[in-house]
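Colleague: got a sequence here, can you model it:
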Amino acid sequence: MLKSFHQSRKDPDNELVHLYEIRDALSNKFGSKQNAINKLGTIKYEWDELGKLANDPRIKQARHRGKSAGALRDASTTELDKARKSAQLLIEKYLEYLSTEVSPLFSLP
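Modeller: So this is what the prediction gives:
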């Protein structure tokens, strides 16, 4: 997930594709979108927002670009900011999950 987030900044032509990979990783980890949302908590809005932007066929940086009639457009700064913030929250929620669900390798006295 961190690699995808980093790659999204290095590859702006495919930024939304890389950010969507974070969602995919969580779906795969938990077996489904719903399981991921249930385990990670209040992320449904961010999950859906990232999906909506990354799957918009009218946006050049999206996963399904060019599958709609008409010219493609660049994602707006606002859209990219929303997608980045949503992806960042998904990562943060996963890290919180790991800190509570995974037992430590050792315990401190």
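Colleague: CA atoms for contacts and neighbours, from now on please.
Modeller: Noted.
Colleague: where's residue 93, which helix or strand?
Modeller: Using DSSP states H and E, residue 93 maps to helix 77-101.
Colleague: pull out the buried positions in that helix.
Modeller: With burial defined by 16 or more other Cα atoms under 10 Å, the residues of helix 77-101 counted as buried are 79-80, 82-84, 86-91, 93-94.
Colleague: so what touches that helix?
Modeller: Outside helix 77-101, the residues that touch it by Cα atoms under 8 Å, 6 or more residues apart in numbering are 1-2, 5, 16, 19-20, 22-23, 39-41, 43, 46-47, 49-50, 53.
Colleague: picking that back up, so which of the buried residues of helix 77-101 is the closest to residue 30?
Modeller: If you rank those by distance to residue 30 using Cα to Cα, residue 94 comes first, at 10.8 Å.
Colleague: another sequence for comparison is provided below:
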Amino acid sequence: MTVLRWIGWLLAAGAAAALGSEAVAWLLTGSYEVQTLGRVWRALDPGGPAALAVAAETGPPWAYPLAATVLRLPAWAVLGVPAVALVWAAGARRLRAAPEAASSVSAPPDP
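Modeller: Next up, the predicted model:
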């Protein structure tokens, strides 16, 4: 579960960077513009969204509308929701395991 928690924190860092990018752009330009996942992905890998579109067009009929919808969502939301879920799930499992570990420790015997 440690790996899932780390992946969650990496996604959270990406979401924070995307949100910070939106905030800085808003402060500099005075107008708010959403940084979509497609725009961020295109900035990191110019051919990435196009390759996904080709793959989605050749796939099942629901794949292209789903891919197009996800690419139009804010990057901070697409990264932040799974981040919160992963960190919470990994942390909740650790908290559930803690009482078991505490109950396995026996108290010292009375003299």
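Colleague: how alike are these chains, TM-score-wise?
Modeller: Scored against TM-score structural alignment, normalised by the length of structure 1, the superposed chains reach a TM-score of 0.36; 56 aligned residues with a Cα RMSD of 3.6 Å.
Colleague: I'd like to know which of the contacts of helix 77-101 of structure 1 are buried.
Modeller: Looks like these have 1, 5, 16, 19-20, 22-23, 40, 43, 46-47, 49-50, 53 buried, using 16+ other Cα under 10 Å.
Colleague: mind checking which of those residues land in helices?
Modeller: Those of these mapping onto helices are 5, 16, 19, 20, 22, 23, 40, 46, 47, 49, 50, 53, per DSSP state H.
Colleague: hang on, the earlier thing: got the angle between the helix holding residue 93 of structure 1 and helix 44-54?
Modeller: Counting by axes from the mean of the first three to the mean of the last three Cα atoms, to 10 degrees, helix 77-101 of structure 1 points 140 degrees away from the direction of helix 44-54.
Colleague: how many neighbours does residue 12 of structure 2 have?
Modeller: By other Cα atoms under 10 Å, 22 other residues sit near residue 12 of structure 2.
Colleague: am I right that it is in contact with residue 86?
Modeller: No. Using Cα atoms under 8 Å, residue 12 of structure 2 makes no contact with residue 86, being 9.7 Å away.
Colleague: buried sites along the top helix by length along structure 2?
Modeller: In structure 2, assigned by DSSP H, the helix with the most residues is helix 75-104. Residues of helix 75-104 of structure 2 classed as buried: 75-80, 82-84, 86-87, 89-91 (neighbour count, 16+ other Cα under 10 Å).
Colleague: let me know the closest of those to residue 100 of structure 2.
Modeller: Of those, the one sitting nearest to residue 100 of structure 2 (Cα to Cα) turns out to be residue 91, at 14.9 Å.
Colleague: the closest one and residue 5 touch, don't they?
Modeller: Yes. In this structure, residue 91 of structure 2 is within contact of residue 5 by Cα under 8 Å, at 7.4 Å.
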